[in-house]
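requesting a structural model of the entry that follows:
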Amino acid sequence: MNKFGLWVGVATLALSATAGLAQDKKTLAIVVKGLDNPFFEQINLGCQKWMSENADSEYACLYTGPASSADEAGEVQIVDDLLTKGVAAIAISPSNAPAMATRLRELAPSVPVMTIDADLLEADHSLRKTYLGTDNYLMGVKMAEEAAKLKPEGGSVCLQLGNVGAANINARAQGFRDTASGEKGIERLTGQKGWTEIDGCPVYTNDQADLANQQMADTFTANPDLDAFILIGGWAQFAPQAYAQVTDQVMDKLKSKELIIIAGDTLPPQTQAFRDGRSHAQVGQRPFEMGYKAPDVMIQLIKGETVEDPLFTGLDVCNGEDAGFCAKN
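Predicted coordinates for the structure are as follows:
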């Protein structure tokens, strides 16, 4: 199993600003939306891998965040505390992009700030030096392309999103809608190229796996003729037992492709779901790579070196034509 296939338990407590780091080390902080999301644990593994390979560095990589991905205010407070106490640089995955930007503007930090995984809104890009992570709009494009292969005439669709203020998730949704409709700036699919978003959707999970699965179950029950369910993020699949129970309700439809499921991310429980026929395509990010590369990018910023903006980490696509990443992990 390669590094992307690692699956470990998620930390349950947020680390304090520099807890556990050697006192003579300068802190490179990575702040994620929540420690309850296994996607972010892959970023932690990348951070830890960098640490193991750079034991003699004057810098140390610190991974932290609020205990719950739903705690937007908690994430802002952690960033506030880190910058106040003092770090060498910070990489942030903002859960609520506008709220995080407001606090950064108030703090006016003197150390380099970058974003990772999720970016600030375009109007606030001047508050950070660069973004490292997925081209989220392209991720949405890829999801729409997979849906179109399976449903060339379109159909009824429900999008499942995360937090209302998450810029990365909203960018994916925009990429999906623009590509599905063939038009730019579509706020809602209302029949373009045959695609129509059903009443009650999109649904917002607040990054909670239990809520995501309940929303799927409720949507399938209320809409027996639904053609497509799009997990813009992989929340429901992060709880594989619950996800299996939900998809058991519609397995006949999934097998016949009367109903299709396209999902974001390719963590091990998700690739297993794909192999089990519980999704038709997975469009995966590379969170380990984000965590592994972030410390070096922060060091470049500290040294005043020129860093590209954005820094995209690529995508892995698994579908019925080519299982790709999902066949091996």
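
switch to C-alpha atoms for all contacts and neighbour counts from now on
Fine.

list the contacts for Cys326?
Contact partners of Cys326, counting by C-alpha atoms under 8 Å, 6 or more residues apart in numbering, are Thr266, Thr271, Gln272, Phe274, Arg275, Cys318.

cutoff 7 Å now
Thr266, Thr271, Cys318 (C-alpha atoms under 7 Å, 6 or more residues apart in numbering).

what does Gly140 give?
Here Gly140 is in contact with Arg172, Ala173, Gln174, Gly175, Phe176 (criterion: C-alpha under 7 Å, 6+ apart).

and the second one, how far from Gly264?
So that's Ala173. 11 Å (C-alpha to C-alpha, to the nearest Å).

to compare against the first, here's another:
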Amino acid sequence: MLKMTITRTLMLLLGLLLITSVQAKTWRFAVIPKDQSNPFFQQVKIGCERAAKALGNVECVFEGPNKANAISQHLILEKLIDQGIDGVAFSVLLDSYVARRTLPVLVKNDIPLVTFDSDIDDSTAKRFPNVRKAYIGTNNFDLGVKLGLTLKSMRPEGGTLCIQTGRKDSVNLDERISGIRAALSVAEPKLINPARIRRLVNINGWTEHADCPLYSWSDQERAVKQLQDMLTRPDNIAVVAVGGWPQYHSSYPTMMKQLKVSHPNHTLLVADTTQEQLDLLQQGLSKINVGQKPAKMGEQAIHTLYKIVTDQAYEPQIFTELTHCTQDNYARCTQ
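Here you go, the predicted model:
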């Protein structure tokens, strides 16, 4: 009896020691954005650090390239692995590069991965089953649909459309473009087979301009110049930017003030609702922004990685909410 009691006591103490050791460990989670200087990803950092502070035994290691570059992202990841990390949250810039270089490195080092903002594509997920544990972020097709429906409300008669995007092979941005096209093509865009979505050519009054989509390659200055070129053409082109690049550049306010005088009836719709963009709405330098919750992405990425490494149940897909901000509701639209 005494021996049994001692054994139970020892087992209980061992269990408590294991729990204490897990709690005492500081978990280091790398959060690697496409572009750490982008205000959108700065909001991700805020959420990441907030979640780490709330958990208490977690460190948010936020680092990314200063300009969007897949090779730079990977080199940062390798550096952080050498320094010691327990998990990675990664915003995928170039899926083919991630499949060729990044995922094999994570498999080799047995480091859990979640993606945020931009996911790997389906074919890569099938090639590397169970490597990417979760995706946290916007349903990018739904964001595109929201942009398309908003554009329809701004220009119900249709017209010529130009879509501005980042790079040609960005999974999340391509999904947004598909969502825009679906919303302008059919009555029930969320029911359409993605394989049937095509470039708009005289569909419900909409035709995409021959020079578009415009690829900014996440270069903010280039994005502003592209907007200025399209919005000052004589054929009243409606421009939809699926990311906030032009509105983050210092020349945007001056360009928009001039445009409001020379082309007061221009149609411009921009994705994302960072504080910088809300300020532009307040100043009347933007009409409507349809955005995301980047801080929530940062928070959920950290909480999900923590659940993974501590063997707790977690959700493999977390879609964060969309926001719809105007000159009337800019002060409350992201709350």
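
could you dump the contacts of Gly140 of structure 1 to JSON lines with secondary structure and neighbour count?
Listed next are the contacts of Gly140 of structure 1 as JSON lines, based on DSSP: H, G, I helix; E, B strand; the rest coil; neighbours: other C-alpha atoms under 10 Å:
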{"residue": "Arg172", "secondary structure": "helix", "neighbour count": "26"}
{"residue": "Ala173", "secondary structure": "helix", "neighbour count": "30"}
{"residue": "Gln174", "secondary structure": "helix", "neighbour count": "23"}
{"residue": "Gly175", "secondary structure": "helix", "neighbour count": "24"}
{"residue": "Phe176", "secondary structure": "helix", "neighbour count": "27"}
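
onto which residues of structure 1 does stretch 291-304 of structure 2 map?
Matched against structure 1 by TM-score structural alignment, stretch 291-304 of structure 2 falls on residues 284-297.

mind listing what's buried in that stretch?
284-295, 297 (16 or more other C-alpha atoms under 10 Å).

any shared contact partners between Ala173 and Gly264 of structure 1?
Shared contacts of Ala173 of structure 1 and Gly264, defined by C-alpha under 7 Å, 6+ apart, are found at Ile232.

which members of the contacts of Cys326 of structure 1 occur in helices, if any?
Thr271 (DSSP state H).

for the contacts of Cys326 of structure 1, which one is nearest Glu183 of structure 1?
Cys318 (25.6 Å; C-alpha to C-alpha).

now do the contacts for that closest one.
Contacts of Cys318 of structure 1 by C-alpha under 7 Å, 6+ apart are Ala281, Gln282, Val283, Gly324, Phe325, Cys326.

out of these, who's nearest Leu254 of structure 1?
Nearest to Leu254 of structure 1, judged by C-alpha to C-alpha, of the contacts of Cys318 of structure 1 is Ala281 at 11.7 Å.

buried among the contacts of Cys318 of structure 1? Make that a ChimeraX selection.
One line in ChimeraX is enough to select the buried members of those, burial here meaning 16+ other C-alpha under 10 Å:
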select :281,282,283,325,326
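
next, see which of the contacts of Cys318 of structure 1 are matched by contacts in structure 2.
Contacts conserved in structure 2 for the contacts of Cys318 of structure 1, using both residues aligned by TM-score structural alignment, their matches' C-alpha atoms under 7 Å: Ala281, Gln282, Val283, Gly324.

now render those residues as JSON lines, adding secondary structure.
Output for the kept ones among the contacts of Cys318 of structure 1, formatted as JSON lines (DSSP: H, G, I helix; E, B strand; the rest coil):
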{"residue": "Ala281", "secondary structure": "strand"}
{"residue": "Gln282", "secondary structure": "strand"}
{"residue": "Val283", "secondary structure": "strand"}
{"residue": "Gly324", "secondary structure": "coil"}
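
just send those residues back as TSV, with distance to Lys129 of structure 1 too.
TSV is the format used below for those (distance: C-alpha to C-alpha, whole Å):
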residue	distance to Lys129 of structure 1
Ala281	34
Gln282	31
Val283	27
Gly324	34
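
tell me, how many residues neighbour Tyr306 of structure 2?
Here the count is done by other C-alpha atoms under 10 Å, and Tyr306 of structure 2 has 22 residues near it.

mean deviation of the strand or helix carrying it from structure 1?
Using DSSP states H and E, Tyr306 of structure 2 maps to helix 294-309. Compared with structure 1 after fitting, helix 294-309 of structure 2 deviates on average by 1.2 Å (mean C-alpha distance after the TM-score superposition for structure 1).

ok, and what's touching that helix?
By C-alpha under 7 Å, 6+ apart, helix 294-309 of structure 2 touches 40-41, 43-48, 50-52, 87, 89, 114, 116, 136-137, 313-314, 320.
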